[in-house]
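**Q** How does the following fold in three dimensions:
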Amino acid sequence: MTVAIREVAITGYRSVRAIRFPLRQLNVFVGANGVGKTNLYRGLQLVRAAAAGTLARELAAEGGMESALWAGVRDPRKPARIKLGVEFGTAGTSWDEADDAPRSSLAQAYEIEVGLPVPTVAAFPLEPQIKAETLTSLDGRHPRILLERRGPMTKALDAQGRKQSHADGLMASETALGSLDDPIHFPDVAIARRLMLDWRFYHDFRTDAAAPLRRPCLAVTTPTLSSDGADLAAVFATLVHIREDTTELDAAIDDAFPGAQLVCPVPGRHASFGIIFPDYPKRVFEMAELSDGTLRYLALMGALLSYRLPGFVALNEPETSLHPDLLGPLARLIARAARHAQIWLVTHSEKLATELARHGGVTPRTIIRRDGSTWIEGLRLAGDFADEED
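**A** Now for the predicted structure:
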């Protein structure tokens, strides 16, 4: 079952006053510094954090609610809130008119609202507090509330279709979606949580001398690259020695570094890799020796060619540290990955955006500032793009 994010909504987060926009299989966002590209990316990452139960901690780590709330002028009569929402589902979800039964598997929407604590709540003064959460099924002709949280009280639809109330000591900083981990009694909620946890966000591949990318990792079969790339050697070893099919990997290496060869020894306790370049055919350049750009590109290959691609992959400024000659191969790599996974990409590079338009058949979207708020050029207030009209 292939499930894609159909729509994203963000309100009151940093430079984003309020925005709602659709997603396609391959989504490319380009713009200048300071327009808020990363805030859109980060807003979606925080939705995943809600599923993981780490939303309050992640907001606190980026400066707390004072930093995360909408940076513009707010109405003092209204409480300060951050609202995040996604709609996701299988393509072409429809239902049987006779018995209201869904013909295809899944369509759901999740929304969460975060604010500051009220004086009567036991919490730190600037700690993010979950004010409301809703998970809704959109499979049938009429929406069904699968999970609803208002303040401390949570209600969820169980496997028999009955609403069950849950207080169970849920703290104001804990998400209901992250806490209600019971796939037997609440299967619909568990499905949504599992799908969100499968999303991957790649934005900080360290390449300094002490970076995990430069060191061997434990030899454990690894189908998907971790967010920091620390298990890249295990990802390559899994492709070479477990799947035993490196056709796409070899082609991607040759496209980016013509004539080069990836060397991935049979792992013992640890997995490692190196590169043989055509100028030095008898010399293997180990992980610690590779240039920052080469190592970063290999990490992107691990993210996009892994044994099991996540359903959704987000890349934030993947062109960082790369030579301009690698942008064409990178665009081709991303376009191939988009055949199997939904891709979200944020970039400064007009060249990369142009290459993706060419190889991925996608219209890059330009992030702009409009009336002091982050916006997407061509996006209408209805939440769609004028150039995508039927």
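**Q** Only C-alpha atoms from now on, for both contacts and neighbour counts.
**A** OK.
**Q** name the helices or strands packed onto the top helix by length along the chain?
**A** Ranked by number of residues, the top helix in the chain under DSSP state H is helix 37-52. Helices and strands touching helix 37-52, by 3 or more CA pairs under 8 Å, 6 or more residues apart in numbering; DSSP states H and E, are strand 3-13, helix 55-61, strand 81-90, helix 176-179, helix 187-197, strand 312-316, strand 342-347.
**Q** Please state the offset of the fifth one from the chain centre?
**A** If I follow you right, that is helix 187-197. With CA atoms, centre = their mean, to the nearest Å as the basis, helix 187-197 stands 15 Å off its chain's centre.
**Q** repeat for the third one
**A** Here strand 81-90 shows a centroid-to-chain-centroid distance of 13 Å under the convention CA atoms, centre = their mean.
**Q** Helix or strand next in line after it, which one?
**A** Per DSSP states H and E, the first helix or strand lying C-terminal to strand 81-90 is strand 107-115.
**Q** Return the angle between stretch directions for the helix or strand that that following strand is followed by and strand 81-90.
**A** Counting by DSSP H and E, the next helix or strand C-terminal to strand 107-115 is strand 129-137. Counting by axes from the mean of the first three to the mean of the last three CA atoms, to 10 degrees, strand 129-137 lies at 20 degrees to strand 81-90.
**Q** Name the surrounding residues that touch strand 129-137.
**A** 56, 106-117, 143-151, 172-176, 189 (CA atoms under 8 Å, 6 or more residues apart in numbering).
**Q** can you give me the angle that strand makes with helix 187-197?
**A** 110 degrees.
**Q** Report the contact partners of Arg24.
**A** Ile5, Arg6, Gln342.
**Q** hmm, back to that, in the longest helix of the chain, which residues are buried?
**A** Using 16 or more other CA atoms under 10 Å as the test for burial, helix 37-52 gives 37-52.
**Q** another one to check against the first:
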Amino acid sequence: MNRLQRLTLNGFKSIKAIDIELHPLNILIGANGAGKSNLISFFKMLNEMMAGRFQIYIGTSGSAQSLLHFGPKITPHIEAKLEFEVDNGVDTYHMRLFHAAGDTLIFAEETLSFLQTGWPSPRTDELGAGHKETQIIKAAEEGKQTAKTLRYLLNRCRVYHFHDTSSTAAVRQSSYIGNNRWLMSDAGNVAALLLRFREENGGAAYQRIIGTIRLIAPFFDDFVLEPDASNHVILNWREMESDQVFGPHQFSDGTLRAICLATLLLQPENELPELIVVDEPELGLHPYALNVVADLLSKTALHTQILISTQSSSFLDNFDPEDIIAVNREGKESQFKRLNPTELDAWLDEYSLGEVWEKNIIGGGPH
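**A** Purely as a prediction, here's the structure:
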């Protein structure tokens, strides 16, 4: 399994500096404004960068001054290094982004390297400076192997955000059946993806998803996925012991989010992203559903890497201390610290992990 084993990030939003090792399962905890969502938004920036939309992302994020730690006068550049453990070594992506005229960011440096296991030094590719969009796409298309590998890895670090379940949300609308290669970040194509899962490999992934949804929503029987004349499909469904067909607007917000999470985490193993990033997956879920989702996250982490944030102490009870990264706001910067299980042994003899967090023993709290 490929894994993002280390992330170094300087000068991004509230993150003045971070150098942290990542595990298969990583749970961010912290008070509002501590910086959890800022780390997640860094991966969102990577998603947009790898899609060739970096300058659009900067513009829609409030320009460069909103991305630089306390603005360009304090922090003139953002620097990041991502080290991926692969089968035969370590692939590393390094970039420095400088503030430029028009309140934007340009690449001051972009470097790719591969250190093969057993070799004394890495093979390095310099992608130049002064460009507004990443050059890794061009380098990969030119056939450079390190660029091809890192483009794949970076493109498969995917951020998902299922908070919008309003009546106009994409997940409640119809989607084109051909838009089914992978789950979109807002699950707007979940109906098309479920339709494909139902038809492929004997429907094994589809049945796993259906079974999990029934655990969370016992009234749910099955989806009614029938493409219309324009080859669009909508998330219609049936209740148990009823032939009446309901539409996606008749799902509660919590049930709809649970459907999105189940589809994301129970898709075929060979289709999972390399890194799944989700901000507050517990939002709107019943306590029992929280336990189901936590179990899914732990099992999925056996096959791919996961990074999530949470503000739920009961949700936290489902995980081990070594999975937890406490985020604290120290002065003007976010600090990230992974818990040390041995330091908590005495506390965990009497209290659950969530209770220890509520007592502000491990940090990541509002006090």
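**Q** Drop the TM-score for these two in here.
**A** The TM-score (TM-score structural alignment, normalised by the length of structure 2) is 0.83; 336 aligned residues with a CA RMSD of 2.5 Å.
**Q** sorry, back to before: in PyMOL, how would I select just the buried ones from the contacts of strand 129-137 of structure 1?
**A** Entered in PyMOL, the line below selects the buried ones among these, by 16+ other CA under 10 Å:
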select buried, resi 56+106+107+108+109+110+111+112+113+114+115+116+117+145+146+147+148+149+172+173+174+175+176+189
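**Q** Just give me the residue right at the centre of structure 2.
**A** The residue lying closest to the centre of structure 2 (CA atoms, centre = their mean) is Val277, at 1.2 Å.
**Q** Leaving out the residues flanking it, which one is nearest to the most far-flung residue of structure 1 relative to its centre?
**A** Each residue of structure 1 has a distance to the centre, and by CA atoms, centre = their mean the biggest one is for Lys282: 40.1 Å. Once flanking residues are discounted, Lys282 of structure 1 sits nearest to Ile276: 7.4 Å by CA to CA, 6 or more residues apart in numbering.
**Q** What distance do you get for the aligned partner of the one you found in structure 2 to Ile78 of structure 2?
**A** Using TM-score structural alignment, the equivalent of Ile276 of structure 1 in structure 2 is Arg238. As judged by CA to CA, to the nearest Å, Arg238 of structure 2 and Ile78 of structure 2 stand 50 Å apart.
**Q** who has more neighbours, the two?
**A** Ile78 (25 against 17; other CA atoms under 10 Å).
**Q** what sits against that one?
**A** So Ile78 of structure 2 contacts Leu9, Asn10, Gly11, Phe12, Leu68, Arg96, Leu97, Phe98 (CA under 8 Å, 6+ apart).
**Q** how does it look with 6 Å?
**A** By CA atoms under 6 Å, 6 or more residues apart in numbering, the residues touching Ile78 of structure 2 are Asn10, Gly11, Phe12, Arg96, Leu97.
**Q** just curious, which of these is nearest to Ala205 of structure 2?
**A** Proximity of the contacts of Ile78 of structure 2 to Ala205 of structure 2 was ranked by CA to CA; the top entry is Phe12 with 38.2 Å.
**Q** For the closest one, what is the corresponding residue in structure 1?
**A** In structure 1, Phe12 of structure 2 lands on Tyr13 (TM-score structural alignment).
**Q** Its match contacts Leu69, correct?
**A** Yes: under the criterion of CA atoms under 6 Å, Tyr13 of structure 1 makes contact with Leu69 at 5.0 Å.
**Q** burial of the residue mapped onto Ile242 of structure 1 from structure 2, as a residue count?
**A** With TM-score structural alignment as the criterion, the equivalent of Ile242 of structure 1 in structure 2 is Glu200. Per other CA under 10 Å, the neighbour tally for Glu200 of structure 2 reads 12.
**Q** What of the one 4 residues further on?
**A** As a burial measure, the neighbour count of Ala204 of structure 2 was computed by other CA under 10 Å and equals 15.
**Q** quick one: contacts of the helix or strand containing it?
**A** In this assignment (DSSP H and E), Ala204 of structure 2 forms part of helix 204-216. Residues from elsewhere that reach helix 204-216 of structure 2 (CA under 6 Å, 6+ apart): Phe197, Arg198, Phe220, Ala262, Gln267, Ala289.
**Q** Give me the subset of those residues that lies in strands.
**A** In this view, the contacts of helix 204-216 of structure 2 that belong to strands under DSSP state E are Phe220.
**Q** any idea which of the contacts of helix 204-216 of structure 2 is closest to Arg158 of structure 2?
**A** For the contacts of helix 204-216 of structure 2, the nearest to Arg158 of structure 2 is Gln267 (14.3 Å; CA to CA).
**Q** mind checking what the closest one lines up with in structure 1?
**A** So Gln267 of structure 2 corresponds to Ser306, using TM-score structural alignment.
**Q** Spatially nearest residue to that match, not counting backbone neighbours?
**A** For Ser306 of structure 1, the spatially nearest residue (CA to CA, 6+ apart) is Thr224, at 5.5 Å.
**Q** that's a helix at the one you found, yeah?
**A** No: looking at Thr224 of structure 1 with DSSP: H, G, I helix; E, B strand; the rest coil, it is coil, so not inside a helix.
**Q** quick one on the thing from earlier: can you list which of the contacts of helix 204-216 of structure 2 are found in helices?
**A** Per DSSP H, the contacts of helix 204-216 of structure 2 map to helices at Phe197, Arg198, Ala262, Ala289.
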